[in-house]
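Asks: I would like the atomic coordinates for the input below:
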Amino acid sequence: MNIDDVAHFCLSLPGAREDYKWGGVRVFSIATNKMFALQNLRGESLAFKVDKELFLGHVDRPGIHPAPYLARAQWIIMNTPYPLGAEELRDLLQRSHQLVVSKLPKRTQVGLLLEQRQ
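Replies: Predicted structure coming up:
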């Protein structure tokens, strides 16, 4: 996946929107301010939230590191070319979205939760 593919996929998730912050970061969020992915505007990096119990396993992989300032919240970062295949990257971005949705108030979650694949 390239940077445009990632952006298109993130925006296809329920309730997703994008903002530009901090002088050059493309922020993908839901519910107005709950971030689930960050992309450097030059396309050099991508960061997103992962499951707490899988965080250490992800950062042990080549090309994947704890995200600066966000690692304590189980965010990882990777540079282009992304060290993951397209399907795995889409799955992780979707999971990041759902992790953030699951922390929203129940009334806000309606329409944002995706069905779990078998």
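
Asks: For the rest of this, base every contact and every neighbour count on C-alpha atoms.
Replies: Will do.

Asks: So what's the residue count around residue 88?
Replies: The local packing of residue 88 (other CA atoms under 10 Å) involves 10 other residues.

Asks: Same check on residue 47?
Replies: Neighbours of residue 47 using other CA under 10 Å come to 24.

Asks: The structure of the following sequence is requested for comparison with the preceding one:
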Amino acid sequence: MARKPVRGLTAAQLQALCGHWPGVTRDTKWGVDMVFSVGGKMFAVMPSDGSEGGRLSFKVDDDRFLALTDQPGIIPAPYLARAHWISITEPQRFATAELAAYILDAYTLVRAKLTKKLQAELGPLPTLKAERA
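Replies: Down below sits the predicted model:
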């Protein structure tokens, strides 16, 4: 019997996903927003209290910004859209694995803008574990 795919992403799941990646720090800004950064640069933001429907915002590749924001449940991130950030306003529409891949991409994009020296100090890029079927 096939399992139903897991959908959405909670604040605890986001912390478990990227909190241990090389160089990642977490702090709270703007009241309750959990902010994940690498090398002092933000790559993902989510309300820690689950407010706003569990909105999840993160950096995306410039070439994917328009295509992603054309999808239902995804908008340009307020205040950060000019830097090609999106907000997933309805995370339950998306598989958890898909959201995890977006977060890893955001981390990779931001990390790539750090100095070569800092990138080397951080070591290899993290990978996502394959889900069991």
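
Asks: Can you mark which positions in stretch 24-34 of the first structure are buried?
Replies: Going by neighbour count (16 or more other CA atoms under 10 Å), the buried part of stretch 24-34 of the first structure is 25, 26, 27, 28, 29, 30, 34.

Asks: now swap in stretch 88-98 of the second structure and tell me
Replies: 88, 89, 90, 91, 92, 94, 96, 97.

Asks: and which of the buried residues of stretch 24-34 of the first structure is nearest residue 6 of the first structure?
Replies: Nearest to residue 6 of the first structure among the buried residues of stretch 24-34 of the first structure: residue 28, at 10.5 Å, using CA to CA.

Asks: Can you find the partner of that closest one in the second structure?
Replies: Alignment note: residue 28 of the first structure maps to residue 36 in the second structure; criterion TM-score structural alignment.

Asks: Now that match. Nearest residue, chain neighbours left out?
Replies: Leaving aside its chain neighbours, residue 36 of the second structure sits nearest to residue 26 (4.7 Å; criterion: CA to CA, 6 or more residues apart in numbering).

Asks: cool, and residue 25 of the second structure?
Replies: residue 37 (5.3 Å).

Asks: Could you confirm that neighbour falls within a strand?
Replies: Yes - using DSSP: H, G, I helix; E, B strand; the rest coil, the assignment for residue 37 of the second structure is a strand.

Asks: hang on, it packs against residue 22?
Replies: No - if you go by CA atoms under 8 Å, residue 37 of the second structure and residue 22 don't touch, sitting 10.5 Å apart.

Asks: What is the aligned counterpart of residue 76 of the first structure in the second structure?
Replies: Residue 76 of the first structure maps onto residue 86 in the second structure, by TM-score structural alignment.

Asks: Three-state assignment for the residue most central in space within the second structure, please.
Replies: Among the residues of the second structure, the one closest to the centroid is residue 103, at 3.0 Å (CA atoms, centre = their mean). Assigned state for residue 103 of the second structure: helix (three-state reduction, three-state DSSP).

Asks: Next up, the contacts around it.
Replies: Counting by CA atoms under 8 Å, 6 or more residues apart in numbering, residue 103 of the second structure makes contact with 18, 43, 44, 58.

Asks: On the three-state scheme, the third one is what?
Replies: Right, the one you point to is residue 44 of the second structure. strand.

Asks: Need the nearest residue in space to it, chain neighbours excluded.
Replies: Once flanking residues are discounted, residue 44 of the second structure sits nearest to residue 58: 4.3 Å by CA to CA, 6+ apart.
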